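Asker: Pasted the sequence and its predicted model underneath.
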Amino acid sequence: MTTFKAESTRSTEDKLALADIVEIVTGGDMPMRFTAYDGSAVGPEDSRFGLHLATPRGASYIATAPGDLGMARAYIAGDLQAKGVHPGNPYPLLAALGDLHFERPPARVLAQIVKSLGTELLKPVSPPPQEHLPRWRRIAEGLRHSKSRDAEVIHHHYDVSNEFYEYVLGPSMTYTCAVFESEGQSLEDAQENKYRLVFEKLGLEPGDRLLDIGCGWGGMVRYAARRGVKALGVTLSKEQAEWAQKAIAEEGLSDLAEVRHSDYRDVPEGGFDAISSIGLTEHIGVANYPAYFRFLLDKLRAGGLLLNHCITRPTNRGRVKAGGFIDRYVFPDGELTGSGRIISEAQNVGFEVLHEENLREHYALTLKGWCEYLEKHWEACVEEVGEGTARLWGLYMAGSRLGFERNVVQLHQVLAVKLDDTQRPQVPLRPWWQP
């Protein structure tokens, strides 16, 4: 381990400079240059990347919420500045931080840090306006995963601005993992390939009926309708539904396609030939999986197929709730578990699981493409939603890319069938879709 002595402007033994504190809590293993508004610095001077703590408010954010939440607050507010990277794509800096970890100092040193920071820096300050309420304060929106509360947290994340999403997601307006034939394939082609894969796995034919829950801007709905399938999509985002209905009309697909602003639990129709759930399961809560899969089973005809596509954890043990940054800024109330839990819950209500695959590396490539779009359209995005929100999205997507690359999270597609009375799945003996 290489230790870089902090270049502190504070010479007294009792008071530590900000860079001294960073050196202590990182164990002297700061892999890049850190500078602070008090003039102190630590880390290699020739580092390609750096962090600059520009304001006392930023120090308060970090001191009062140690870990990813405090650093995210400071970064989104502009108080913690990244050097050597574009704010729309801080991935290289996050990757360079590598395995940086924070150590809890001994009690005597911790007391010295507290004394050095002073009471003013240790007073909590209001978080950036992009932050959602903590879990315990969301009860005013309803119980966790009630219809009213789910609608509010989806509104928080998705009703940012359709124009902003057009800049970040590209022409496909698809906010879920793409499927790449190669690392060099374009994001648009990979998103089209994802819809093709889902369509083929579900064995859809002209005249079939598809229910797409959590349909976003209707990409799957329109893909299916173009091929003669009668498709109904539902989303809790009003802005998504309005955008999707307009796109459906512009393509002349209104006779076959519809996107409703609705909770999937309020869909009255049944007897669907297939259901696609692409990126919804993360939002419903692990405890609600039995009711979720039972509802989907009831909506299918005998022999109907379900394709469940969602982010998962690499194991089925441990916590399911998201960390502080993701919960407050990205997916409030979001929960993740392993693919084994997904499969077990589907089986427990009566589905027969036919196939599953992990698309973890594909999501890393998808996020890479979104960060590149954000960087390319940075000025327009800032004008549309403000610099703080644009910074938030760059941080979130770059960090998520790293998470998929390092196997912190995964993405699984699970294909299942509702058996008929004969217990025969009514599908070919071997996979019938093109990989």
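Answerer: Thanks, I have the structure now. Residues are numbered from 1 along each chain as shown.
Asker: switch to C-alpha atoms for all contacts and neighbour counts from now on
Answerer: Noted.
Asker: Pretty sure D29 sits against T3.
Answerer: Yes. With contact defined as CA atoms under 8 Å, D29 reaches T3; the gap is 5.7 Å.
Asker: So for those two, which residue has more residues nearby?
Answerer: Taking neighbours as other CA atoms under 10 Å, D29 and T3 compare with D29 leading, 20 against 15.
Asker: Distance-wise, check that one relative to M220.
Answerer: To M220, D29 is 47 Å away according to CA to CA, to the nearest Å.
Asker: now do P435
Answerer: For P435, the distance to M220 - CA to CA - is 18 Å.
Asker: the more surrounded of these two?
Answerer: Just comparing P435 and M220: by other CA under 10 Å the higher neighbour count belongs to M220, 26 against 10.
Asker: Contacts only, for the more buried one.
Answerer: Listed by CA atoms under 8 Å, 6 or more residues apart in numbering, the contact set of M220 reads 195, 212.
Asker: my read is it is in a strand, agree?
Answerer: No. The assignment for M220, made by DSSP: H, G, I helix; E, B strand; the rest coil, is helix rather than a strand.
Asker: How many residues are close by the closest residue in space to P134 that isn't next to it in sequence?
Answerer: Nearest residue to P134, sequence neighbours excluded (CA to CA, 6 or more residues apart in numbering): R328, at 6.6 Å. R328 has 18 neighbours, counted by other CA under 10 Å.
Asker: sec struct for R328, please.
Answerer: Classified using three-state DSSP, R328 is helix.
Asker: Now tell me what touches the helix or strand containing T312 from outside.
Answerer: For T312, the host element (DSSP states H and E) is strand 300-312. Residues outside strand 300-312 that contact it (CA under 8 Å, 6+ apart) are 198, 201-202, 270-282, 296, 336-339, 409-420, 425-426.
Asker: Would you mind checking those residues for buried ones?
Answerer: 198, 201-202, 272-282, 296, 336-339, 409-419, 425 (16 or more other CA atoms under 10 Å).
Asker: Filter those down to the ones in strands?
Answerer: Among the buried ones among the contacts of strand 300-312, DSSP state E puts 272-278, 410-418 in strands.
Asker: so which of those comes closest to L122?
Answerer: Relative to L122, the closest of these is Q410; by CA to CA it sits at 37.1 Å.
Asker: adding another structure so you can compare the two:
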Amino acid sequence: MTTFKSGTTFRDSPTRPDPRSPLSSPKMTLAEIVEAISGGSLDIRVTAYDGSSTGPVDAEFGLDLLTPRGTTYLVTAPGDLGLARAYIAGDLTLRGAHPGDPYEALRTLSDDVEFERPSALTLAHIARSLGLEHFKPIAPPPQEALPRWRRIAEGLRHSRSRDADAIHHHYDVSNTFYEYVLGPSMTYTCACFPDREASLETAQENKYRLVFEKLNLQAGDRLLDIGCGWGGMVRYAARRGVHALGVTLSQEQAEWAQRAIVADGLGEFAEVRHSDYRDVAEGDFDAVSSIGLTEHIGVSNYPGYFASIRDKLRVGGLLLNHCITRPDNRENKRAGSFIDRYVFPDGELTGSGTIITKLQDIGGMEVLHEENLREHYAMTLRDWNRNLVDNWDAAVTEVGESTARLWGLYMAGCRIGFDRNIVQLHQVLATKLDDKGLANVPLRPWWRP
């Protein structure tokens, strides 16, 4: 008999001429295929539409493959992209997990399953068991962006038109939906928790306080906030007498932010424009904040990006760059296939060392401080998932169940990445020097932690 490493056993018939041939073995069930590629016993329960199952019956979490379409997604895009397609389309569910927050199920799944490449004989047997129809690619869920090689019609990578399309893909989902997920602050960047028991709103307010103090802003100063989102930093600064200009490539964000500025009575101090940061004509700002933009501009564009910021600052002005980073500075910058297709098309991440180096190399800027807020982002994502669960029915009504499922999956998966130090979040503070290389800043950090 033929025994696979997973423990799945197929008995050979004495009438078959070659019991080792996949053509002479019974077809494998879907559960047996999962066992064969998972490399051992499972701690989760797996069930499939063909009636087969594997794993402990009393497992807390499980995977339920509901349709043949789901099998096609898994076969034609092995890895996270195929799993995401099947899950978003509703062909695969995570039993025991709310779709608004599948964090615990995903963590258990990632701890438990390590897919191994089976032998050629086993692969042939799997292919025969599945049937050729599952190897023919089918249309992905409508939320998926085109693959990188097909986005050339939108312009070269990180051209203005293609960047605008990428921002539209992610940020123009629905302002109402973002209100459900982000809460009253409407802040879609990492919070800074003063303690582990603090609320999300307290932590987001504390993040703006930290940025404001690091930039040493005073009433009457001028702030440029690049990639300003729904204007949280702009309004925080304006409430303290700072003249703040925010720019975003998302028209829906700009319209929402302008309404909030009017509603808060901040029109004298605050403005948010639907604009590329490269089109800001004003200069001589006392400070520039860039909170969650660097991920979108491309590492090769860092020199031009930082030079543009330098040129908009007055001598002695300060820059605070806040962005997701990698824990190293190796060459692999592009996001994985799931993130690239469903979350941040063309997004790129690199280590804080690369960011600091590129900032230093443009000349005229001195890096003063850097800080890693990795754990804070895991906690932020936890609270966003919680908000999605609390507002699930309304969120589904607003954007549809598949989009809501996508967001639950994406945020929970990212939380695991921050938990496990796969990604980090760094703030880098720098100042513009005068022509003699002097900086007009205090000798020691002047902000509260």
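Answerer: Sure, I can see it. Keep in mind the model is a prediction, meaning the values are calculated, not measured.
Asker: aligned partner of H145 of the first structure in the second structure?
Answerer: Structural alignment (TM-score structural alignment) places H145 of the first structure against H158 in the second structure.
Asker: State the distance from the nearest residue to M365 of the second structure once chain neighbours are set aside to H243 of the second structure.
Answerer: Nearest residue to M365 of the second structure, sequence neighbours excluded (CA to CA, 6+ apart): K432, at 4.6 Å. Taking CA to CA as the measure, K432 of the second structure falls 20 Å from H243 of the second structure.
Asker: what does the strand holding T312 of the first structure correspond to over in the second structure?
Answerer: Going by TM-score structural alignment: strand 300-312 of the first structure matches residues 313-325.
Asker: how far does the matching stretch sit from the chain's center?
Answerer: 23 Å (CA atoms, centre = their mean, to the nearest Å).
Asker: superposed on the first structure, where does it end up, distance-wise?
Answerer: Once superposed with the first structure, the aligned residues differ from stretch 313-325 of the second structure by a mean of 0.3 Å; criterion: mean CA distance after the TM-score superposition for the first structure.
Asker: So what does G216 of the first structure match up with in the second structure?
Answerer: G216 of the first structure maps onto G229 in the second structure, by TM-score structural alignment.
Asker: Doesn't its match lie inside a strand?
Answerer: No. G229 of the second structure is assigned coil when assessed by three-state DSSP, not a strand.
Asker: didn't it look like it was pressed against E255?
Answerer: No. Taking contacts as CA under 8 Å, G229 of the second structure lies outside contact range of E255: 10.4 Å.
Asker: of the two, who's got more company?
Answerer: G229 (29 against 16).
Asker: Please name the residues that touch the match of G216 of the first structure.
Answerer: 187-188, 247-248, 250, 253-254, 257.
Asker: same thing with L297 of the first structure?
Answerer: 349-351, 418.
Asker: tell me which of those are still there in the second structure?
Answerer: For the contacts of L297 of the first structure, the subset whose aligned partners also touch in the second structure (both residues aligned by TM-score structural alignment, their matches' CA atoms under 8 Å) is 351, 418.
Asker: of the contacts of L297 of the first structure, buried ones?
Answerer: 349, 351, 418.
Asker: Tell me the one of those residues nearest E120 of the first structure?
Answerer: V349 (55.2 Å).
Asker: which position in the second structure aligns with the closest one?
Answerer: Under the alignment (TM-score structural alignment), V349 of the first structure maps onto I362 of the second structure.
Asker: My guess is that match contacts Y305. True?
Answerer: No. Using CA under 8 Å, I362 of the second structure makes no contact with Y305, being 9.8 Å away.
Asker: Please report the distance of the closest residue to D80 of the second structure other than its chain neighbours from I88 of the second structure.
Answerer: Leaving aside its chain neighbours, D80 of the second structure sits nearest to F338 (6.1 Å; criterion: CA to CA, 6+ apart). When distance is defined by CA to CA, F338 of the second structure is 11 Å away from I88 of the second structure.
Asker: and those two? which has more neighbours close in?
Answerer: I88 (26 against 20).
Asker: Next up, the contacts around the counterpart of S339 of the first structure in the second structure.
Answerer: Superposed on the second structure with TM-score structural alignment, S339 of the first structure falls opposite S352. Applying CA under 8 Å, 6+ apart to S352 of the second structure gives the contacts 325-329, 426.
Asker: E398 of the second structure: which of the residues you listed is nearest?
Answerer: Checking these one by one against E398 of the second structure (CA to CA), the nearest turns out to be T325, at 31.7 Å.
Asker: Report the separation between that closest one and L156 of the second structure.
Answerer: T325 of the second structure is 24 Å from L156 of the second structure, by CA to CA.
Asker: which of those two has more neighbours?
Answerer: T325 (26 against 12).
Asker: how close does that one sit to H170 of the second structure?
Answerer: Distance from T325 of the second structure to H170 of the second structure, by CA to CA: 19 Å.
Asker: Show me the longest helix that occurs in the second structure.
Answerer: helix 401-419 (DSSP state H).
Asker: Tell me roughly how far that one lies from the first structure on average.
Answerer: Per aligned residue, helix 401-419 of the second structure averages 0.2 Å (mean CA distance after the TM-score superposition for the first structure).
Asker: number of nearby residues for N391 of the second structure?
Answerer: Neighbour tally, N391 of the second structure, other CA under 10 Å: 16.
Asker: I meant to write P26 of the second structure there.
Answerer: Count around P26 of the second structure with other CA under 10 Å applied: 14.
Asker: Give the aligned equivalent of E179 of the second structure in the first structure.
Answerer: E179 of the second structure maps onto E166 in the first structure, by TM-score structural alignment.
Asker: The stretch 151-300 of the second structure: strands as residue ranges?
Answerer: Assigned by DSSP state E, counting those that start in this stretch, the strands in the stretch 151-300 of the second structure fall at 222-226, 243-248, 270-274, 285-291.
Asker: hmm, back to that, which residues does the nearest residue to the match of H145 of the first structure once chain neighbours are set aside contact?
Answerer: Spatial nearest neighbour of H158 of the second structure, excluding adjacent residues (CA to CA, 6+ apart): I297 at 6.1 Å. I297 of the second structure makes contact with 158, 163, 347-348 under the criterion CA under 8 Å, 6+ apart.
Asker: and what of P31 of the first structure?
Answerer: P31 of the first structure neighbours (CA under 8 Å, 6+ apart): 43-44, 47, 96-97, 100.
Asker: still on that earlier bit, could you identify the most distant pair in the contacts of L297 of the first structure?
Answerer: Longest span within those, CA to CA: V349 and K418, 9.9 Å.
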